[in-house]
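J.: everything below, folded, please.
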Amino acid sequence: MTFELLEKLENKINQAVETIALLQMEIEELKEDKANLAGKTEQLQSDNDRLNAEHQQWQERLSALVGKIEQAEENA
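T.: Sure, this is the predicted structure:
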């Protein structure tokens, strides 16, 4: 009976070791995914900042043009 218990314990330990190994591999994959996503997030934030700056420039140009049109209409 003791031998059977030791075998069961050994099997459970082996299963636990295998599960731990699989979980460690999964953790490594998730760490890689996290790093990749952080890089993509940084790139997207940079793109967003650039596009916002361009948008602001266009807004300023349009405001200037509208101002010139209004001034021309007043002078006419």
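
J.: drop to CA atoms for contacts and neighbour counts, all remaining ones
T.: Will do.

J.: what distance do you get for the most centrally placed residue in the chain to residue 53?
T.: The centroid of the chain falls nearest to residue 37 when counting by Cα atoms, centre = their mean (3.6 Å). Separation of residue 37 from residue 53 (Cα to Cα, to the nearest Å): 24 Å.

J.: let's see this one next, to set against the first:
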Amino acid sequence: MTAIAAGVLYLVSHITSVGGLVLYAPILDDPGIVGPGADTCVLWGAFLEGLLALALAYVGVRTLEAASIVTLLTVVTCS
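T.: Reported below is the predicted structural model:
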């Protein structure tokens, strides 16, 4: 079950990073950022970046947990 969750979050991280870049395009391509513009696109892009941060944080925590388990197994094997 954990592998499926990690795989899904890995895919979510790719989808949200590309989606955020596409939604930020109106602001990145416009030299005059100040003023009326594509506020909705930027808000959705920021939302997708938040999802990306959550997905990456989850995968990072699981990786650290796996590293700690390997460390504990090394101690058990060496003793």
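
J.: now what about the TM-score between them?
T.: Scored against TM-score structural alignment, normalised by the length of structure 1, the superposed chains reach a TM-score of 0.54; 45 aligned residues with a Cα RMSD of 1.2 Å.

J.: would you map the helices across structure 1?
T.: Taking DSSP state H as the criterion, structure 1 carries its helices at 2-75.

J.: what do we get in structure 2 for the residue nearest to the centre of structure 1?
T.: For residue 37 of structure 1, the aligned position in structure 2 is occupied by residue 49, per TM-score structural alignment.

J.: check contacts around its match.
T.: Taking Cα atoms under 8 Å, 6 or more residues apart in numbering, we find residue 49 of structure 2 in contact with 16, 17, 20.

J.: so which of those sit within helices?
T.: Secondary structure of the contacts of residue 49 of structure 2 is defined by DSSP H; positions in helices are 16, 17, 20.

J.: could I get those residues as CSV with distance to residue 55 of structure 2?
T.: Formatted as CSV, these follow (distance: Cα to Cα, whole Å):
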residue, distance to residue 55 of structure 2
16, 10
17, 11
20, 14
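
J.: which among the residues you listed end up buried?
T.: The neighbour count (16 or more other Cα atoms under 10 Å) marks 16, 17, 20 as buried among these.
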